[in-house]
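Student: Okay, sequence plus prediction incoming.
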Amino acid sequence: MGGSSKVMDGSNIKALVNDPHTFAQYVDDKFHTLDKTHNGKLSREELVPVALAIGNALGLPPKGSSPESDHIYDEVLGEFLQGKGESITKDEFTLILRDMLLGVADGLERDPVVLCTLSGSELETYANSNNFEVDAVGVFTQMEKGSDGKIPSSAIKKALEKVAVGQGMPPASDEKIAKDLLEPALQSAGVHNHGNLGQEEFLAAYRQSLLSVASLMKEKPVTVAHTEKCFDGLSITTFLKDESVLRQTLNETWISLGPFKAADGTLEKSNLRVGLDLLAPFAGLPPVGAVDEMDRVVDESFKLVDAEKGGFVNKDEFSKWSDVNPDDCLKL
């Protein structure tokens, strides 16, 4: 890949936690920084930066951007407080932070994350290759066209989301990437002035857009995190076929969803995503927000079971919802 890369497999986190002196110093520094009132305890408000940092490490969108991710941030805060009131001591903070870091390390050990610094050179090579032309024709074919068989030039921005990190492109669906990189690149390429595009015009504008993105990255490289694991549904199928493990996991997940349930013990459908995130490690899936492609698959799977229409589910309905055929989702 054009630029440097670093694999995060959890080994550095485990080395930190397993070194008593270094970990104690790390906790001291963190606790001192967070304890704004200097009373020897951390309140819910003082713990918020920790939850935000963990959410960022998991690839969650910023707090306040979606109800689903906000629930997960609240869960992290709940894990720290664990019914201990509205604050925790340094000893309590140490134990909980240790368990959380080891949990993150175990997750990275199973599904390593690669940090890549994209310098634009690989994207430039791809844009000038025969592979690009083949891919671009495929993208054009899939796009909705007008009666004249053309697409609006504004669709180029959406087309950029089809280019993968492996081809040197940072995730175009990321808001910050779109604002700081894609919009200036499209403006520089003059794409918005092209009007409606036929296939040949689309290929030319699409290539020019990629070359413009590559040029900007040469001036200011972009570092992105992504997983190289292939999610093909096999791990989900294996999980669903083990009846005893499946039922036990679903039961434990239902219990863990207690704080999100209504007074009658049912769960609002809007909280089903929280349940999915709790089930994800057992089914070999990444956390919600970690992999854009998987998030889109999850969105489609929710449409299959009408999970976005509101209402409530009981325990049996929750289990039935969780049994949706993964192959149907992954073929979408």
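Tutor: Looks like it arrived, so ask away.
Student: CA only for contacts and neighbour counts going forward, please
Tutor: Fine.
Student: quick one: contacts for residue 208?
Tutor: Counting by CA atoms under 8 Å, 6 or more residues apart in numbering, residue 208 touches residue 189.
Student: buried residues in the strand or helix carrying it?
Tutor: Residue 208 belongs to helix 199-219 when assigned by DSSP states H and E. By neighbour count on 16 or more other CA atoms under 10 Å, the buried set for helix 199-219 is 199, 202-203, 205-217.
Student: next SSE after it?
Tutor: strand 222-227.
Student: Next, the angle helix 199-219 makes with that next one.
Tutor: Strand 222-227 runs at 110 degrees relative to helix 199-219, counting by axes from the mean of the first three to the mean of the last three CA atoms, to 10 degrees.
Student: Mind giving me the packing neighbours of strand 222-227?
Tutor: For strand 222-227, the elements it packs on are strand 113-118, judged by 3 or more CA pairs under 8 Å, 6 or more residues apart in numbering; DSSP states H and E.
Student: Let me see the ranges of the strands in the stretch 151-300 of the chain.
Tutor: Under the criterion DSSP state E, counting those that start in this stretch, the stretch 151-300 of the chain contains strands at 151-152, 196-197, 222-227, 267-268.
Student: In JSON lines: those, plus distance to residue 90 and mean neighbour count.
Tutor: Formatted as JSON lines, the strands of the stretch 151-300 of the chain follow (distance: least, CA to CA, whole Å; neighbours: other CA atoms under 10 Å):
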{"stretch": "strand 151-152", "distance to residue 90": "58", "mean neighbour count": "18"}
{"stretch": "strand 196-197", "distance to residue 90": "62", "mean neighbour count": "20"}
{"stretch": "strand 222-227", "distance to residue 90": "32", "mean neighbour count": "18"}
{"stretch": "strand 267-268", "distance to residue 90": "35", "mean neighbour count": "20"}
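Student: Take this one as well and set it beside the first:
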Amino acid sequence: MVAAADTQTMKDYSSKEDEEEFMMLKKKAGGGTDVDQHVLKEVSRTVSLDAVRQLGVALDDNIGYLNGRVDFPILILRMDGEDLLDFIKDPSYESEMMTIFSSIGIHEKLYVKDYFMEAVKQLTVEHGMPPSSDAFVMNSIIQPSLKAYFKNVSGDSRGCVPDDDTTTFLLEEFEKFGHILVQHLKEEPIIVAHTQITFDASKIKKLLSAKSNLLEKALDMAVIETQKDPNSVLPCKEILLAVFDHLGPLTGLPPYGAIHQIDKSVDEILMKMKAEEDEEKMKVMENEDKVKYLKMLMRVLLEHIMLELEANKPISVSSNSVIHT
């Protein structure tokens, strides 16, 4: 439910003029005269991490590995409460909030404030909520909204959640709190830099099915790179992970250790492949045979990862950072 307003795609910037243009749009997104109200609610452009950081946006560490390697779309979102209000009015509101409250634990005997704080942390830009982890959002939007909510309620709503019909109580009261959040966002819109990176099997599939010997050459280079030091004896798993990292640009996957969802999948596959047993086999192999065997194992690993991503679903990683103007 990210802002559905018009989206303008802008060229990559590589000059001072481009940066100034972007800064002007960012400033307009935060407010302006009545004449400026038609300014796009959402601006999309592709920039490098370095360029984004120059604009004062601190992206999450879990996608920091892309720095200098890959460009990806950054959405500049003006969060003014409209999307949050749409979510509250949407038929999916009750089911999504029930899921959130269930994950918190509706029988934990928490105070209303605790439920609200935990629930708002699970709302995302998709719901129209800026990241609660940002101190400005917490101090200027969430805390004042809580204060306003408790000022206007009485009885049980101030303390513990009642035992009878807990879910209904939380849904109804959080909706009231949500409307107060909406009002605060209208009064003080938050500008958020949003990016989402999706890892799927498309590049691996293309690489494995390519008629050219690109994969073969890449594997040769990667294996040679890991075998540079003849005195070092690495476990089979470590060698495969090193090769996996070298192939990253061709597979469209991040280095091992960057994204835990990918790491988990790779670990499970290597366990099924019984890399420890392969290590024992390679100890008695000649170097040439060892290289061939490693290349074969790497192909098997890539095939399994491809099937895993196709069978389940692509893995997405997102980052949301408030731009402080």
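Tutor: Here it is on my side, so go on. The structure presented is a predicted model; accordingly, all values stated were derived computationally and were not measured.
Student: List the TM-score for the superposed pair.
Tutor: With the length set by TM-score structural alignment, normalised by the length of the second structure, the two chains reach a TM-score of 0.49; 247 aligned residues with a CA RMSD of 5.7 Å.
Student: So residue 78 of the second structure, which state does it fall into?
Tutor: strand (DSSP: H, G, I helix; E, B strand; the rest coil).
Student: Hmm, residue 44 and it touching each other?
Tutor: No: using CA atoms under 8 Å, residue 78 of the second structure is not in contact with residue 44; the gap is 11.8 Å.
Student: Comparing these two, which residue is more hemmed in?
Tutor: Neighbours per residue, other CA atoms under 10 Å: of residue 78 of the second structure and residue 44, the larger number sits with residue 78, 26 against 19.
Student: For the host helix or strand of residue 203 of the second structure, list every residue counted as buried.
Tutor: For residue 203 of the second structure, the host element (DSSP H and E) is helix 202-209. Residues of helix 202-209 of the second structure classed as buried: 203-205, 207-208 (neighbour count, 16+ other CA under 10 Å).
Student: repeat for stretch 88-96 of the first structure
Tutor: Buried-residue list, stretch 88-96 of the first structure, by 16+ other CA under 10 Å: 88, 90, 92-94, 96.
Student: Make CSV out of those and add secondary structure and distance to residue 79 of the first structure.
Tutor: Below are the buried residues of stretch 88-96 of the first structure laid out as CSV (DSSP: H, G, I helix; E, B strand; the rest coil; distance: CA to CA, whole Å):
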residue, secondary structure, distance to residue 79 of the first structure
88, strand, 11
90, helix, 15
92, helix, 11
93, helix, 10
94, helix, 13
96, helix, 8
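Student: Any buried residues in the helix or strand hosting residue 321 of the second structure, and which?
Tutor: If you go by DSSP H and E, residue 321 of the second structure is part of strand 315-322. Across strand 315-322 of the second structure, burial judged by 16+ other CA under 10 Å covers 319-322.
Student: How about stretch 116-131 of the first structure?
Tutor: Quick answer for stretch 116-131 of the first structure (16+ other CA under 10 Å): 116-124, 126-127.
Student: now stretch 292-304 of the first structure
Tutor: Here stretch 292-304 of the first structure shows 292, 294, 297-298, 300-302 as buried, counting by 16+ other CA under 10 Å.
Student: Strands of the stretch 1-150 of the second structure, residue ranges please.
Tutor: According to DSSP E, counting those that start in this stretch, the strands that the stretch 1-150 of the second structure contains are 7-10, 42-47, 72-79.
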